[in-house]
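S.K.: take a look and give me a structure for this.
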Amino acid sequence: MLNEFWATASTAYKALVFSAMGLIAVGIILNIVANTSQNQGLAMASLAVIGAGLVLHVVGLIYRGQQIRKGYKK
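M.R.: Presented below is the predicted three-dimensional model:
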């Protein structure tokens, strides 16, 4: 089971992971643009987007952990 971690993951988990990675990537790009153009408001907004991505990542970890625990109980 551990060797096939991604193959055995549910679609919901994969969606959470890709959404989190996407938000973090968009936030980093926004941060780079904001800092090169010296736009303070956009820089703060980019931190919120990165934070949302990190929260989604943690939610994905919790969701996957619950799936694994349910699998052990069967």
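S.K.: could you use CA atoms for every contact and neighbour count after this?
M.R.: Will do.
S.K.: from residue 72, how far out is the most centrally placed residue in the chain?
M.R.: Nearest to the mean C-alpha position of the chain, by CA atoms, centre = their mean, lies residue 20 at 2.1 Å. Per CA to CA, to the nearest Å, residue 20 is found 27 Å from residue 72.
S.K.: now do residue 33
M.R.: 46 Å.
S.K.: higher neighbour count, the two?
M.R.: residue 33 (15 against 7; other CA atoms under 10 Å).
S.K.: alongside the first, I'd like the structure of this one:
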Amino acid sequence: MLNEFWATASASYKAVVFGAMGLIAAGIVLNVIGQMTGNDAVTFSSLAVIGGGLVLHAAGVVIRGHSVQKLIRKHSTKG
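M.R.: Here you go, the predicted structure:
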């Protein structure tokens, strides 16, 4: 059961994970565009977008940790 977490993960966890990946990818694209055009404003603003993705990633880790703890508690009280 714990080995296939993605199959049983909540919709909120999946949304946070995909949001984090999207923000990080968008930040990387913005960074490349900023570097190629020499636009420092775009380059530095891309760091904020990447940072937002990392914050969402950390939130996903917290959500997953709480879900696993609930599952472990549920199974340990049954036995």
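S.K.: on that earlier part again, the residue nearest to the centre of the first structure contacts residue 56, correct?
M.R.: Yes - here residue 20 of the first structure reaches residue 56: they are 5.2 Å apart, a contact under CA atoms under 8 Å.
S.K.: overlap in contacts, the two.
M.R.: Counting by CA atoms under 8 Å, 6 or more residues apart in numbering, residue 20 of the first structure and residue 56 have no shared contacts at all.
S.K.: contacts only, for residue 28 of the second structure.
M.R.: 46, 50.
S.K.: element containing the corresponding residue of the first structure for it?
M.R.: Superposed on the first structure with TM-score structural alignment, residue 28 of the second structure falls opposite residue 28. Taking DSSP states H and E as the definition, residue 28 of the first structure sits inside helix 11-37.
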